[in-house]
Structures are given as structure tokens and as C-alpha cells.
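*Asks:* Build me a model from this:
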Amino acid sequence: MNTQPTAQHPAAIVPERLFDDAATEDRWRARFRAARMSVPDWALDAPGRNLYVSNASGVWEVYAWDRGGDEHRRVTDRPNGTLHATLAPDGAWIWWFNDTDGDEFGSWVREPFGGGGTPEPAVDGVPDGYPAGLEIGHRIVALGVSTDEGSSLYASTGGPATRFYTSEDDAGVAALSRDERLLAISHSEHGDSRHPALRVLSCAEFEPVAEKWDGEGKGLAALEFSPVRGDSRLLVLHERHGREELLIWDVAADTETELALDLPGEVAATWYPRADALLVVHFHHGRSSLYRYDLTTAELSSLDTPAGRIGGAGVRPDGTVEYSWSSAAEPAVIRARTAGGGDRVLLSPPGERAPGSAPVTDAFVEGEAGTIHALVARPGGAADGPLPTVFTLHGGPHAADEDRFSAYRATWLDAGFAVVEVNYRGSTGYGSAWRDAIEGRPGLTELEDVAAVHDWAVRSGLADPDRCVVNGASWGGYLALLALGTQPDRWAVGVAGVPVADYLAAYEDEMEQLRSFDRALFGGSPEEKPRVYTECSPLTYVDAVRAPVLVLAGDNDPRCPIRQIENYLDRLAARDVPYEFYRYDAGHGSLVVAETVKQTAIEVYFALRRLGLR
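*Replies:* Next up, the predicted model:
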């Protein structure tokens, strides 16, 4: 075991093994090490040329797949991995984002689809920054860059890029029409990046030709233009009726059509190749499903996917729908569903498939502001309870826990914990009011819902009140630290990965896109709303923390920077509270499988030790 301390704070212990039982030890590691992959994306005009990301090498990297010869090639090979990549429409070039050690700051480079070339700068004249959208056409490329000065959007027709838009507020490139005459951008000139507006520009002179904003608290998101040349219809997400729904905006005709789908929850969509239908991804109560919506007849038909999570989906030129599916019990697989209804496995990553895990069940708990949905998993062979229970809080905050396969969840189950995942206020998929209820009081609002679910779990006999763990990463890590300080009687152990720990310092150091997000969330900057930032910061309550704390953080994290975490740990060090710190050389999490395995072992072992279970 590694017990060497860091320069300032006691180091987390890395166990040689988590379980004495060899089969269990092999199983939990195998779930992480099993190869996984994303749904392949393809070049618009060369659908035989495909791109996906996979961890087959042990690091998440970009892969090219030539369907004609069924040849797969790893494109990128970087120590901390690569996630962001796309194809030029003719399939000749692969573009991928080249950052430094996971810090998300860098530039786009490109290389030939078939390999054999050194990656080169994709566009001249664009400064390094955080990515803010990319659209590649045959004649024009448009891309966005975010820096501490704000957002800048650039376009190139083959030579050095020209900046056509700049703003102190958050903005990005959103969609390019098939004929490359129109470009949609997202902006927050009204001061609220969480509820953006849309502007469509002419690609000839980059002057506005159309605007759309639904007003305060109602965001718009451009999904994509029609795939048919000359068709100026833009598929848009709106929230005029209290949830995310679809509309089609014909920019040239200046008309729009709201699509009223008889589905609970929320939706997103993509076009079918002839633009006569939409592939609708429906989300409700932690599960997603696929539908075809015929734009001529307004008929909505289910594609009959099993209960679980759709991790991505697209429609091939022949109408085949390719999608990723998993559930809590079954690992992800890439499937293909033909127009005739046949469904088959499209791709299986190399090597052994990940071992399965336990299913999740639903809990609906009444809270102060309405019904809170949680997903609950029990360890195999466990008695009814009460059990040691980990309350895993998702990041975002605009995200949601789902009925999806998670090697991380499965490891806690193998260790004998029940796992409760709470879709607190702030989560997506439950309507705009639920998502936006945290505005003006983030963190503390979510924890009211977590407390209600915690009370339910104890009252129902599931959770042992003396052995409850709160954990999470990113926003979930922030909530975990805040919970330890504001709800000290509830938690026996806390685990926080890449958290916000000192909100005032975090705001100073984080990427500008997140500052813009925070201003919208808190109602202003720390100078304008000092009381709110202070009341919602974990550092404010560090003196009330009693439970042992584990913190994990990346040196190059632009979202939850390291300095503000060190501020919190320095305060914690002055108190008689057991704590450990794991610091690693990457950004906001890691794309390296071995590193993820190591961190999971550290977290679970910390909880087992501190609860006296090891």
C-alpha cells in the first residue's frame, strides 16, 4: 500500500486489493478494463468513413473505422486521452481537439482519415482557448473559442480565419446549414448563459438574418439544420411550456412549428436523412427510449428499445438507426435497428465483455418542493437492511442519474453498500422549474432533497443511519463537501472528487464559460452577490465537519481548480478531523482506465476503513 504523504496533506491509501475474494476482486476490475466505445459518427457525404472514441487501449482515444474494408485505426495516442473529435463532411480529414494534460485549453488539429500524416493546425489565425462549438462544411469552417476575455467566433474559407463575433458573454457556434448559407450561433447577450438565445447569420457576410429568444428563463438550443441542401429548417429545443420540447424553425420563411409529442418527461432529436422524420430520444424517470416522428403525418412510433439508457443514436442513409444501450444490470452495446424492425449488435469492442451488475429500482420521495426521484441498487445477496449506504450525487448540476451501466456503482455494491442516486432539484429531465429551482441558492437547495431521500432510506429500513456515505464528483463533489458541513449528523464518511470547495476562489480561477454559468446561477458575480456565494460555499462550513473526508483533485482542472481545493484542505488540516487527499496529473477527471481504477479503489477502501468494515 502507498501511504506516503503529500507535502502538506495526508495522502490517500491505495490498496493493493479491495476484496479478499479473488473472484470479486477480478470482477470489479474487469468492469472498468473491459473495452467500451461510443456510437460511431460518420462523414455526411462519405458515410463509410466513421469515427468513435474507445478505451480499448487503456486510455480513451479517437478511432477511425473504414466500413468498406472493416478497418479500425487508433487516431490519437496521448498520455491523458482524447475525447473531442469529428469528421469533415467529405471524410477526408479527422479533426480532434488538442489540449494539454486534460486542461481543456488548446486548439483543433486535423489529420488524414487514412493516417500517414502528422497532425496539423486545422485553421490558421485562431488563438488557443476552450472550445465553443465547431461546424465544418465543404467551403467554410466556423468555430468558437472561449478565454478569460469572453467568447470569439471565427470562420475560414481556406485561408486564415476571420473573427466575425465577439462578446464578453458566453457564446458558441451551433449549426451550419447543408448548403452552407446559414450559420446558427448561441449567445447570452441578455446576461443569462443558462438560458441562451439564437441568432442565424448569413455565411456570405456574417450579418444577422434572423433572431430568436423566448425571454427570461426560457432557453433555446439549436440542434441541427436539415440534412437536405436548400432546406433552411433548423431543429431547435425550446422550453416555452415548462420542459424541453422540439420546434422546427424555417429560417428562410421565418416560420416555426412546435412539435407537441404525447410523451412525459423531455426529449431531444436528430433528423432522418431525407428530413421527412425525426429520431426522437425521450427521457423520463432516469430512462430513455427511441421514437420515430413522421413530419408529414405527425405519427409518433416507438422503436421498442428495452428499458435503460440510450447513450447516443443516429440514422444511417438507409434508415438504419444505430444506438448505444445499457442498463444498470447490463453493460453497453452498440446496436443497429433496420427500418424493417430488425435489431442486431453492430459492434462489439475487443476482449471480454464487462461482467454485469445489479438492477436499479425507483424511489419517489415527497420533498419540500415536490416528488424527488431516486434510483436505488442493493448489493447481491444482501439482507433487507439496514445496510451501509452510499448516496452518490451526480455532477452538472444540469444532468441526471440514469438506469445505465456503471462500473463505479457496481464496485460499491460488491463492497456491500446499497447505492442511492438522487435526481435532486437542478437535475435535467424533470422540467424547467425543477432544473432552475436552485437559482439564487445553489447547493443548499439540492441538499434539502438529498436530506429527504436520506430520511426515506433510513425510515424504510434500507440505510443504516450510522453508516451513510455521501459522495460525488464535480458538482456532486461540491454537494458532498457542502453536505458534510451543513448536515454533519447525517454522514459518517464523505468522498469528494474534483469538487468546488471554496466558491469565491473557484470563481476567480475557473474557465470563463463557468464564470458565466455561475453568474446566471447565483444571480451575479461574487462582487455583486457576496452573501450568496459565501452561504453556498463548503469552506464556510468547514469547522462543522465531523466525518472523515477524502478529496481527489486534478492538477490541471479548469472547472474546479486546485487552489480552491487546497484552501479547503488547509482549513480542514487545522481541525481534528481525519482526512486524506489524492492529487493526480490530469484535469477534471481522468480518461486513463488504470487511473480510474486506482481512484475507485481509493474511494471505496477509504469508506470501508472509516466505517470499520475493513
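
*Asks:* CA atoms for contacts and neighbours, from now on please.
*Replies:* Fine.

*Asks:* which residue ranges form the helices in this structure?
*Replies:* 22-33, 407-414, 432-436, 444-459, 475-486, 503-509, 512-522, 530-535, 562-573, 593-610 (DSSP state H).

*Asks:* just the angle between the last one and helix 22-33, please?
*Replies:* Spelled out, that is helix 593-610. Interaxial angle of helix 593-610 relative to helix 22-33 (axes from the mean of the first three to the mean of the last three CA atoms, to 10 degrees): 130 degrees.

*Asks:* Before we compare anything, build this one as well:
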Amino acid sequence: MTDSASQEPKNVPADGAAAEVPDWELRFRAPRVSLPRWAREAPDRALFISNATGTFELYAWDRGTGQRRQATDRPNGTVSGRLSPDGEWIWWFDDTDGDEFGVWRRQPFHGGPDEPAVPGLAAGYPSGLALGRDGTVVVGRDTEEHGTTLHVRRPGEEGPTEVYRHRQSAGVGDLSHDASLLAIEHTEHGDAMHSAIRVTRLDGSPVAELDDTAGGTVELGLSVLGFAPLPGDSRLLVGHQRHGRWEPLLWEPLTGEVRELSLGLPGEVHADWFPDGSALLVAHSYQARDELYRYTLADGELTRLETPPGSVSGATARPDGEVEFLWSSAAEPPQVRSVSGRTVLEPPGLTAPRSVPVTDAWVEGPGGLVHALVQRPAGDGPFPTVFDIHGGPTAHDDDSFAAGPAAWVDHGFAVVRVNYRGSTGYGRAWTDALKHRVGLIELEDIAAVREWAVASGLADPERLVLTGGSWGGYLTLLGVGVQPDAWAVGVAAVPVADYVAAYEDEMEALKAMDRTLFGGAPEEEPERWAASSPISYVERVKAPVYISAGANDPRCPIRQIENYVARLAERGHPHEVYRYDAGHGSLVVEERIKQVAMEISFARAQLPAGPTAR
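*Replies:* Predicted structure coming up:
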């Protein structure tokens, strides 16, 4: 075993001169900005995230004066933040070194000392936040002792009042415009993958329930998209899966009226309100690309808003009707733009170098067509090929800019990203398919794409790397054990390695999700848990294994990774481990560069020589 905690990446210039830094590093170092979120009652005040200092932190932006100010400054970064509706306060979540367990703090928009945002509320894992226009606050928190609790603090009150508690996972949805109604997403029925929605008064008394899981044979989920932004309007915009994919509907909880919005778009559809309440801003995701539309509620007119081909990672409609969005593609770095063509917010300093575009592969798998995104380096194949597996699992890879895959391409690898069963974006049945055969379902789809990649001449079958982070790291360790002859190297970041031990140590919301995936806790379904745990197959692993892990990770805790590493060490199996002082990944740019450098260096050292090896 090699413990690489003190290793430094190779070929990084000491003086940091831009001319000497390779493109793959510049893509990480180039400053980025997120989509600015503006205060509902003070639209010139905005909050965004940037890595301009080398660590991702929150920034305040006065759009009227152009002034920008770094609002948070912590060693491991800060990305959870919110503006109060009046724009006077920046709320941010304060945890310890990425452990995600903490409290909300706030500071004045133009600067000043931080203070407890909700005095008297103990620390917990965050489970939603709603800030009312009148100063009402609703905070959700998860703890091992109580499950999910929601707390309300009204203006002038000293401390918060608990208004909801349940052992199953739940979260704050939204507050109505007048702060009289609270929407709660909950899974009291025990299925953590499919939420129901309850609307209550601020004292916790129920008003109405919308539950698509009740009494049906097919599990359907709902999501809170937001109350109408108008005085006296209690309509709630809701995402639903009644027709096999995510679409929006309008629900009036005071009367029970439901209006499904049939937009005639393939793929999955999400929506948000225009500020005047007359229309919806529709985000349409289809085959790993995104489009934006305006849907007028009065007449049902759907109008396409001009965005370039690629992915939209966020969009917002401004009070003047302008739509701003964060866009990128695999080849082009992120930009914050408006539909009218204006650059909204430009990061300081250098621009990230371009990468190569993705192409699409549709491969017949055991559960239907599997969509994969492929990036090729220069030259002729077959190439050493990285299967970079996304996390989640309820997520998907898309045609957006990603510095990690681009780094592998720059080092001569083809990169294949697989939207396996379990991924979002391809309908409810595709997302839900992995239940009870967790991990094994995804590996079947990855295997089908692997066979295609080899047969097509893209991939060298002797030089295949399986890698991923979080759920992708889990699938990496499971894959090198279940499919030991398929992979030459395994590179797993913040993985699940020993699933039962991970369950024992992880945050409460993830325990609920795991019980849903497996049909019960480990003692209730021991065979399913064993069949899906990488440590069950550790004796079969042939590929050298690299693992990186955050010491404070509440999602894939460190103890279960150490269990797996100890079993590799007992075998004398070649592996390296890198432990770092953060949580589920790092928000520090240099740390991320260090990790990618070590991952690529490990893979290249372990792969056999080939005609395209560099």
C-alpha cells in the first residue's frame, strides 16, 4: 500500500507562470462564477459563488454600482448561501471542514460581522430554508436523534418554534408570498425517492396534502417548485411524474384545484415563475442538453428562448422580463448570459481553455438504450479509455464544461460517460430501475457501453480505466470486483466501499434513501446489501486501485473506506490511498488539481504500454 497524503502533483511550476501551466490545470484555475441569485424585493442586490481566490466562496454583487465583495472566507470554502428577500442579509451555512453539520449564519449585504441567523437553533444537517418577505424564517434540519425537524421564527420572536418532526426524511419547500402557508416535501410513507407535499399554516396545522404515492401501484414523486410571487395568490408550482417524466402542474391548496400543464416537450420539464406571475420560465432537459421556454399562463403559449446548444445549469427571470442563465458545453467554458445576448457577469482574470466537444453514443443495453457521451483525443484509436461514472445516482452527465474529463483527454485518453439506469433525465422508469439490485443494474449498462467502445475501435480493451466520485466511486469499486477482467485500473473518489458500515455512519437522509433502494435496512435485507457492497468482492479485484477520501465526509464516511483498504492490504493488492481534510470533495482549487494529477499519474503508471500511450 502507498499512502499518498503527502504526495505533490508532478509538473506544476513553482512560480505559477500562466505560460508554463498546462491547459488542463488552467481549466481548474480559471475563475468561474455561478448564476447570480437576486433579492426578490431588491433586485439590484445579488449573491453568487466564485473560485476567484482559489477557493469557492460566496460573493455579494451590487448590480447598481457594480461593486463586488467576497462575503465568506473559510479554509475549505462556502457554497450554501441565500439572500433575504429585502436584500439586507446574506445567509450562509457554517459547517466544520466540509462535514455538512452546522448552523445558518448571516451578515449585512454590504459587509459586517457574522451572527447566528436563528439563535437558539442547534446544529444539524441542512434540510431546506425559506425566507419570507416579512422576515419569517423556516429552517429544516436533520439529526440522528430526531430525524427531520422544521422550525419557524416570526419577526420579533426570540427563538424558533418547532412545527414539524418525523423520522423519515423531509424538507422545507417554500413560503407563500404573505408567509401564511408553508409547503413541505416529505417521505412519511417510507419511500425516500418519491416525495409527497403537505401545505400547513405556520403553526404546523395542516391545510392540504398532495400525494401521488397514495394508493397507487406505481411510485410517483412530487417536488416543490415555488409559490406564486403575487400577494393573495396561494397557487403552488409543483413538479410531478404522473406521465412517466418530470413535468409541472399548478396546485391551489386552499381549494384543491390541480392544473396539469401539458407543454408537448419530450424529455423532462421543470419550471419557475416569472416575477409578475403571468408566465413560467421552463427548463427543458432532453438527451443531455437543455433549452429554455416562456410559457404564458393565460393562453398557454410556449415560446422558445434563444440559448446556444449545450447545457443550462441555472436560469432566472428578472423583474423587467429579461432571462439570465448559466450556460456551457463540453467544449466551451461557462458563461452567465442573458437571452438578449448580453454577458451578465464576467469572472476576473484568465478564461479557461476550450476542450473537445462530446459526441453521442446510443447503445442497446439489457434495460433499453443507454446514452453515453464520448470525448476523443487527437489521433487514431483505439485509445486508452476512461469510463468516468457520474455520482448521484439521481443525476446525469450532460453536454456541459467539466475540467476533470477534459484533463484525461489532454493526457491522451478517450473519455466515456454513461447515463446508466438510475440516472435522471430519461424518465421515471429509468431513474427508478436500480432498486433492489443496487449497483449491479448500473454495471450492466456500463458493461454494454464498454463492449460498444471496444467493438467500435474507440477503446483499447487492455487499457480501460473505471473511475468516478461519490456514487461513481462506489460503482468503480463495485465494478472492479464484479467485473474483474473488464478493467485495467480503478480510480475511486469519496466512494461507498463497505455499504453496511457506510449506512451505520452516514447522515440520516441518506439512510432513508438507502432503505428505499434496498427495500429495508441491512438487518432486514442482508442478501441485497451484501450483493451490492464492494467489500463483498474485494478478493476478486485484479486491477490496481486508487482511492481518495475526505476525512470529514458525512455521505461516504471514512471508516467504511478504511475497512475496504484494510482488506486490500491483507491481500497485498496494489493500491494507493489519499486522505484529505475536507468533506465530500474539495472546494479548494489547488487541492482539486492535486487530486486529479495523482489520479492520472496512478492510471498512467499502471496501464500497459500501447500504440497511443503518452
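
*Asks:* returning to what we had before: deepest of the helices of the first structure, which one?
*Replies:* helix 475-486 (a mean of 27; mean count of other CA atoms under 10 Å).

*Asks:* which residues sit against that helix?
*Replies:* Here helix 475-486 of the first structure makes contact (CA atoms under 8 Å, 6 or more residues apart in numbering) with 392-397, 443-444, 446-447, 470-472, 491, 494-501, 536-538, 541-547.

*Asks:* mean deviation of that helix from the second structure?
*Replies:* When the second structure is overlaid, helix 475-486 of the first structure sits 0.2 Å from its aligned residues on average, using mean CA distance after the TM-score superposition for the first structure.

*Asks:* so that helix corresponds to what in the second structure?
*Replies:* Mapped onto the second structure using TM-score structural alignment, helix 475-486 of the first structure spans residues 471-482.

*Asks:* Go through the helices of the first structure and name the closest to Asp45 of the first structure.
*Replies:* Closest to Asp45 of the first structure of these is helix 512-522 (CA to CA; 33.0 Å).

*Asks:* what about the helices of the first structure, which gets the closest to Arg178 of the first structure?
*Replies:* For the helices of the first structure, the distance to Arg178 of the first structure is smallest for helix 512-522, at 28.5 Å, taking CA to CA.

*Asks:* got a list of what the alignment partner in the second structure of Gly91 of the first structure touches?
*Replies:* Alignment note (TM-score structural alignment): Gly91 of the first structure maps to Gly87 of the second structure. With contact taken as CA under 8 Å, 6+ apart, Gly87 of the second structure is in contact with Trp38, Ala39, Arg40, Glu41, Ala42, Pro43, Arg45, Ala46, Phe109.

*Asks:* If we use 10 Å, what do you get?
*Replies:* 38-47, 62, 108-110 (CA atoms under 10 Å, 6 or more residues apart in numbering).

*Asks:* Can you tell me which of the residues you listed are classed as buried?
*Replies:* Neighbour-count burial (16 or more other CA atoms under 10 Å) applied to the contacts of Gly87 of the second structure gives Trp38, Ala39, Arg40, Pro43, Arg45, Ala46, Leu47, Asp62, Pro108, Phe109, His110.

*Asks:* and the first one, how far is that from Asp233 of the second structure?
*Replies:* By that I understand Trp38 of the second structure. According to CA to CA, to the nearest Å, Trp38 of the second structure and Asp233 of the second structure sit 21 Å apart.

*Asks:* Now the aligned partner of Gly256 of the second structure in the first structure: closest residue in space that isn't a chain neighbour?
*Replies:* Alignment note (TM-score structural alignment): Gly256 of the second structure maps to Asp254 of the first structure. Computed as CA to CA, 6 or more residues apart in numbering, the closest residue to Asp254 of the first structure that is not its neighbour in sequence is Ala210, at 7.8 Å.

*Asks:* With Leu345 of the second structure instead?
*Replies:* Closest to Leu345 of the second structure by CA to CA, 6+ apart is Val336, at 5.7 Å.

*Asks:* I'd assumed Thr307 was in contact with that neighbour.
*Replies:* No. The pair Val336 of the second structure and Thr307 fails to qualify as a contact (CA atoms under 10 Å) at a distance of 11.4 Å.

*Asks:* who's more crowded, those two?
*Replies:* Neighbour totals were compared for Val336 of the second structure and Thr307, and Val336 leads with 24 against 19 (other CA atoms under 10 Å).

*Asks:* For Pro273 of the first structure, give me its contacts.
*Replies:* Leu44, Ser226, Pro227, Val228, Gly314, Val315, Arg316, Pro317, Asp318, Gly319.

*Asks:* What residue in the second structure is paired with it?
*Replies:* Per TM-score structural alignment, Pro273 of the first structure is aligned with Pro275.

*Asks:* Next: Arg73 of the first structure.
*Replies:* Match for Arg73 of the first structure (TM-score structural alignment): Arg69.

*Asks:* Ile389 of the second structure versus that match, what's the distance?
*Replies:* Per CA to CA, Arg69 of the second structure is found 36 Å from Ile389 of the second structure.

*Asks:* So those two - more neighbours on which side?
*Replies:* Ile389 (28 against 14).

*Asks:* how about the more buried one, what's its partner in the first structure?
*Replies:* Checking TM-score structural alignment: Ile389 of the second structure goes with Leu393.

*Asks:* Could you measure from its match over to Leu447 of the first structure?
*Replies:* Taken as CA to CA, the span from Leu393 of the first structure to Leu447 of the first structure is 10 Å.

*Asks:* Which residues are in contact with each of those two?
*Replies:* Counting by CA under 10 Å, 6+ apart, the residues touching both Leu393 of the first structure and Leu447 are Val422, Tyr424, Leu479, Ala480.
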